[in-house]
Structures are given as C-alpha cells and as structure tokens.
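K.L.:
starting from these lines, generate the structure:
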Amino acid sequence: MNPQVAKFVKEAQFSSPLRRYFFPRYAYNFTPPQLSYLCQCIEATRYVEGSIAEVGCFDGSATVFLNKYMDAQGITKDYFAVDTFCGFVAEDIRVEVDERGKSRDMFKGFQSNKKRWFDGTMKQNGITRVRSIQADVNQFDLTTLGPLSFCLLDVDLYRPIKKSLHELYDVLLPGGIIVVDDCDASVARWDGADQAYKEFMQDRGEPICIVHSKLGKIVKPS
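P.N.:
As a prediction, the model looks like this:
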C-alpha cells in the first residue's frame, strides 16, 4: 500500500470509536511481573518430565506468551489448553450465587469465544505444540492430561478450582508446580479461587504461598 494511503487509513482508524481494535493495547489478564513469574515456573520445571497444562485459557493471549517463551528457551514439552470456550457453566454460577452470596451479573464474561478462534490464534502465531480441549472441567477427567510438570489453573470460580486441584495434583510429578490464578480474597468476583486454593493447602497441611498479589503456588515435594 502507498505510504500516504496507509497513513490516511491509519488516521481514520485512530479517529474511529473502534480505535482500540486497531492500535496496540495490553492484551493480558496478568501483569508483566505475573507473566514473568509464570515463565520462571516453566523454567524451574524444565527438567521435570511431563507435559504443561493451562486449564482455563480464554482467547489464548497468555497461551501465546508462554509458548513463545518456551520457543525462545528451547523447551519442547507438550502443552494442553482446556476451556469451555463459551464462558462459565450454569452450575458453577449457581454455586457462586446461591451458596457464596454473589450477584449473577458478576459472571457474564468470557462468553465471546470459540475453540476455532483459539486454534486460529495458535496457528497465526506459529504455535503447533498446543492441543486445545473443549470441556467443562467439572465433567472432564483432568488426570488424563498427566503426567504434568507445570499447570496454570485459571478457571476463576470455587467449584471448578476445587475439583480441578485434586486431579491435577494427582498427576503432577515430584518437583512440579501448579499456579492458581485469582487467589485474592479482596476481589469479590474471583474470591472463590482464593478460597478453593487455601482449603486445598490447609487440607494438605502445606503453607499458603501467594505470589505477585494473586498467584497461588503449589509445589509437589520431590
């Protein structure tokens, strides 16, 4: 395209109400230190055998970031990405509303998504190791992902976190790490993740370890 025409088109985009779709914006639900920490966990488990899993991946922004880190560091492990790809399931919302006193309006996010879009994002970024699985984690046997060396668990709500942690820990190899996102009791929308993580650690008699404000860390003893 002619440079002058390209500049005119970009100026029109900048002046449009849709500007945010055309110009760079921060695409992650993690801060830079949090993303860096996730990369550190992948590096720390480099020599632990087993695959990597991301349970709750939404549009794949973090998936791309972590896989680009793996590419840069020459880490070639299989990578599973599990999500409903259509938002929260009804029973998980019911638990938050009826049993945990939340407003139903809190849980309308993440519905604008499709597995096909996620897979296309991986392809567009040249990522071939990721195997996406469309599933409700309450119904899916997460032990089938194992053995695992590292897992990012980011399904937000109490019921799916509670169920997922036990299965993922069962197939986590010694020295492996699970990071649970949204472990922040001060954020009412996601405090179910915090409660489920703390209950899991207390049941195991392990110290609670929350890093960078909201990342709950679990390490399986070697």
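
K.L.:
for the rest of this, base every contact and every neighbour count on C-alpha atoms.
P.N.:
Will do.

K.L.:
K163 against Q139, yeah?
P.N.:
No. K163 is beyond contact range of Q139, at 9.7 Å (criterion: C-alpha atoms under 8 Å).

K.L.:
so I177, which state does it fall into?
P.N.:
Three-state assignment for I177 (DSSP: H, G, I helix; E, B strand; the rest coil): strand.

K.L.:
what about it, neighbour count?
P.N.:
25 (other C-alpha atoms under 10 Å).

K.L.:
pretty sure it sits against L215.
P.N.:
No. With contact defined as C-alpha under 8 Å, I177 does not count as touching L215 (11.8 Å).

K.L.:
rewinding a little: quick one: which of K163 and Q139 has more around it?
P.N.:
Per other C-alpha under 10 Å, whichever of K163 and Q139 has more neighbours is K163, with 16 against 9.

K.L.:
list the contacts of the more buried one.
P.N.:
If you count contacts by C-alpha atoms under 8 Å, 6 or more residues apart in numbering, K163 has them with V137, N138.

K.L.:
if you set the cut-off to 10 Å instead, what comes out?
P.N.:
Going by C-alpha atoms under 10 Å, 6 or more residues apart in numbering, K163 touches V137, N138, Q139, D141, L142, A196.

K.L.:
which one of the residues you listed has the most neighbours?
P.N.:
Neighbour max across the contacts of K163 (other C-alpha under 10 Å) = A196, 23 neighbours.

K.L.:
another for comparison:
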Amino acid sequence: MSGRSFGLADAEAFRSTARVFVDQAGRMEPGIAGGPSFGLMKEAAAGRAFADARGQHEAVCAFLDCLKRAAGQGATPETFTFVAKCAEYDRYLDEKVVEFRANPRGDWSAAAVKSEDNAVIAKVVDEIAAHLRSFSEPAQAYQSLVDYTQARIKALMPPEIAGMRQEANISLIFPFLEKALPVAGDVAEFGCFRGILSVKLAWMLKALGANKHYYTFDTFHGFEIDDPAGGALGIGAFRDDAFDAFGFLTKWSRILPLTPVKGDATKTCAQLQGPLSFVWLDLDMGVLMDPVLRTIWSKCGPDTIIGIDDVGRPETPTVAPWLDGLIASGAVELVFDSDRIAPNTFIRFVKKKGDLLPV
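P.N.:
The predicted model follows:
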C-alpha cells in the first residue's frame, strides 16, 4: 500500500466547488457551519487554502469531512436534493475505500491516503467535486423542491390519491404550506377548479397532524365575468359539468378537515372567521383577487404565507400588474418567485408587510 496526499489539478474548479458547498450548506437546518472543516471550506471558497501541497490536501480532506456531515443532516425543501446527493456520493466514496483497502477516511487529514490504488480514490473525489458544482444552477433549486414534495407525498399519501392529476404545481405549493404549519390559523384556497389540489393538501394537513381546517372557494361553474383586460379567460371558462367538483369535495369533507364553499369568492370569502396561516389565490384575474384579499386582510398576520398563481402568464394579463402594485405600495413583500428558478412556472409567495391602499 502506498501513501499519497491529495493535490489539486484545477484549484479554481475546487474553489468553485467550495463556494457551492458553503452556499448550499448555509441553508441547512440544522446547519453544519460549525467546526474546523467547514471553516476551511470557507477559506477554500475564498481562495485562501491552496498555498502549498499540504494546504491542498487539508482542503480536500475538509471537503470530504463536510460531505459526510452533510449526508447526515435533515433536509429542508430547498436542500433536499443536495443532501440526498451528498449521501449518495459519500456512500460511493466509502465503497471505494473498502474496495481498494484504504486507510480510514478519518485519518486522511492527518496522514497520507494509503490504498491499493490511490489514483482511483483521487479520481472519485474529483468526480464528486465536479458533480457538486452543478448545484450552483438554478434548476437544481427547482428540482430540490420537486424531489422533496414527491418524497413527502410518497410518505404521507396513498398512491390512489397521489396519482390524481391537479392543475396547480403542488411541488412548489406544498413546501410553503408546510412552512406555514407553525403559524396560527386555517388554510384558504380561492379558485380550486376540480378540487384535486384541495384534497391533496387537506390530506397532507391531516397526515401531518396539523390543527388546521382547509377551506376551498369556487363558483364550481366557471368564471362569471370576462377578463377585463381581454385575456383568454371569460364567462364559463374552467367549467366542467362532467365533473361534479363540489360534490367530489363534499364527499371528501367527511374524512378530511375540508370545507368547499360554493359561490362568488369575492363575497363568500367573508364567511371566514378565524386567522389564516396560508392562502392560495388562483382566481386568474386581478379584479377577483383584490376584493378577496381586502376582505381577508385582517385575518392575515405578518407570518401568513400568501401564494398567487399565474403571475405573468400570458393568458392571465391582469395578475402580474395587480401583484406588482401591492409590492410597490409596501402592502406585501415578495418571499419567493418561482420563475427565478424555473421559467414559466408563474408562482409567487408573499407576506403581509404594511397596509393596503384604499381602492
């Protein structure tokens, strides 16, 4: 068995890996930001850990130590895929350590790597570092939310319910509903169409033991007005007489904390009595969303998460200007813009910041 230290064939590439790791790990809960290894990774990210061969070896060993620590972390929705990949890469490296009879990884930082084929071990480490660099891409953030939601659905929901097709992007919605669980209050959805999303999210609330009720509002016979901006939606749009959505939701309300409310949501929303922790607005027109939000405004606190669908979608031209006006006035602050990580997903989440301007 021979001894060998890790060198860096491409120090700049490793520096990029360190930056990505530090950025991703900084979002973990609980974090891994403590300890000398993570401190050295921060030094490597800043380009201050490559002065000599010994410094390069210590930087790589710190990276491998952080990789193992990351693999043992609980993942948030934003870091789910990153943590899963860290665990995958860490197991793969451990397999190679056994396969090539290397000395224990914990000894590498204090001594050279000793194995039957150090070149293979070094190549594995280089490949892992290269793969982790891909997590700097915005698409990885979207994939992480998708993977996280699908894993939660698989754990909490029967396949026959999970397999029902909803219109809205549940992968982007559920993580924010989950973030709202500690906030006091119920959940309200406005514009549910067939109600599949309502059933899935109400099921998740029940499965998670949340002390919340899910209210879902719709006319259940399509839009009653035309889009005032001349958008694609008009009277009767999203009408589906072949599917009795109200009856469907009423049946589910017998076993789920779910109440469907039939009628014009700009008026029926006044039925809500208690505080709200999560609001989902999918009414496709600013002239419908605005009166609803004004009516429920007093029931929303600073931690209430408010989701708006179809922001910027060509078929719904009034939604984005309406939301832009709310943000510009200081009434709400933007906390998530789905198009920054996945173009053409059209979802925004905001929180209450100030007061609504008079109509």
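
K.L.:
overlay them and tell me the TM-score.
P.N.:
In this superposition the chains share a TM-score of 0.71, using TM-score structural alignment, normalised by the length of structure 1; 185 aligned residues with a C-alpha RMSD of 2.8 Å.

K.L.:
before we move on, back to that, find residues that contact each of I177 and L215 of structure 1.
P.N.:
Contact with both I177 of structure 1 and L215 is made by residues L152, according to C-alpha under 10 Å, 6+ apart.

K.L.:
translate F85 of structure 1 into the numbering of structure 2.
P.N.:
When structure 2 is aligned by TM-score structural alignment, F85 of structure 1 is paired with F220.

K.L.:
so its match makes contact with F246?
P.N.:
Yes. Between F220 of structure 2 and F246 there is a contact at 6.4 Å, judged by C-alpha atoms under 10 Å.

K.L.:
which neighbours do those two have in common?
P.N.:
Common neighbours of F220 of structure 2 and F246 (C-alpha under 10 Å, 6+ apart) are C192, F193, R194, G195, P260, V261, K262.

K.L.:
alignment lookup: the fourth one to structure 1.
P.N.:
So that's G195 of structure 2. G195 of structure 2 maps onto G60 in structure 1, by TM-score structural alignment.

K.L.:
ok, that match - contacts?
P.N.:
Listed by C-alpha under 10 Å, 6+ apart, the contact set of G60 of structure 1 reads A27, Y28, E54, L66, A81, K115, W117, F118, D119, G120, T121, M122.

K.L.:
mind running it again at 6 Å?
P.N.:
Neighbouring residues of G60 of structure 1 by C-alpha atoms under 6 Å, 6 or more residues apart in numbering: F118.

K.L.:
report the central residue of structure 2.
P.N.:
L145 (3.7 Å; C-alpha atoms, centre = their mean).

K.L.:
centre of the chain to stretch 7-16 of structure 1, how far?
P.N.:
When distances are taken as C-alpha atoms, centre = their mean, to the nearest Å, stretch 7-16 of structure 1 is centred 34 Å away from the chain's centroid.

K.L.:
kindly report the same for stretch 171-182 of structure 2.
P.N.:
8 Å.

K.L.:
please tell me which residues of structure 1 it aligns onto.
P.N.:
Residue span in structure 1 matched to stretch 171-182 of structure 2, by TM-score structural alignment: 36-47.

K.L.:
cool, and stretch 11-19 of structure 2?
P.N.:
By TM-score structural alignment, stretch 11-19 of structure 2 lines up with nothing in structure 1.

K.L.:
narrow the shared contacts of F220 and F246 of structure 2 to those in strands?
P.N.:
Judged by DSSP state E, these include P260, V261, K262 as members of strands.

K.L.:
what is the nearest of those to R15 of structure 2?
P.N.:
P260 (53.6 Å; C-alpha to C-alpha).

K.L.:
any idea how far the alignment partner in structure 1 of that closest one is from Q40 of structure 1?
P.N.:
Mapped onto structure 1 by TM-score structural alignment, P260 of structure 2 lines up with S132. Here the criterion is C-alpha to C-alpha, to the nearest Å. By it, S132 of structure 1 lies 23 Å from Q40 of structure 1.

K.L.:
more crowded one of the two?
P.N.:
S132 (21 against 13).

K.L.:
quick one: contacts for that one?
P.N.:
S132 of structure 1 makes contact with F80, A81, V82, according to C-alpha under 6 Å, 6+ apart.

K.L.:
now the closest residue to it other than its chain neighbours: which helix or strand?
P.N.:
Nearest non-adjacent residue to S132 of structure 1, counting by C-alpha to C-alpha, 6 or more residues apart in numbering: A81, 4.7 Å away. For A81 of structure 1, the enclosing helix or strand under DSSP states H and E is strand 79-83.

K.L.:
how about the helices of structure 1, start to end?
P.N.:
Ranges of helices within structure 1 are 3-15, 19-22, 32-44, 61-73, 90-94, 115-124, 158-171, 191-204, based on DSSP state H.
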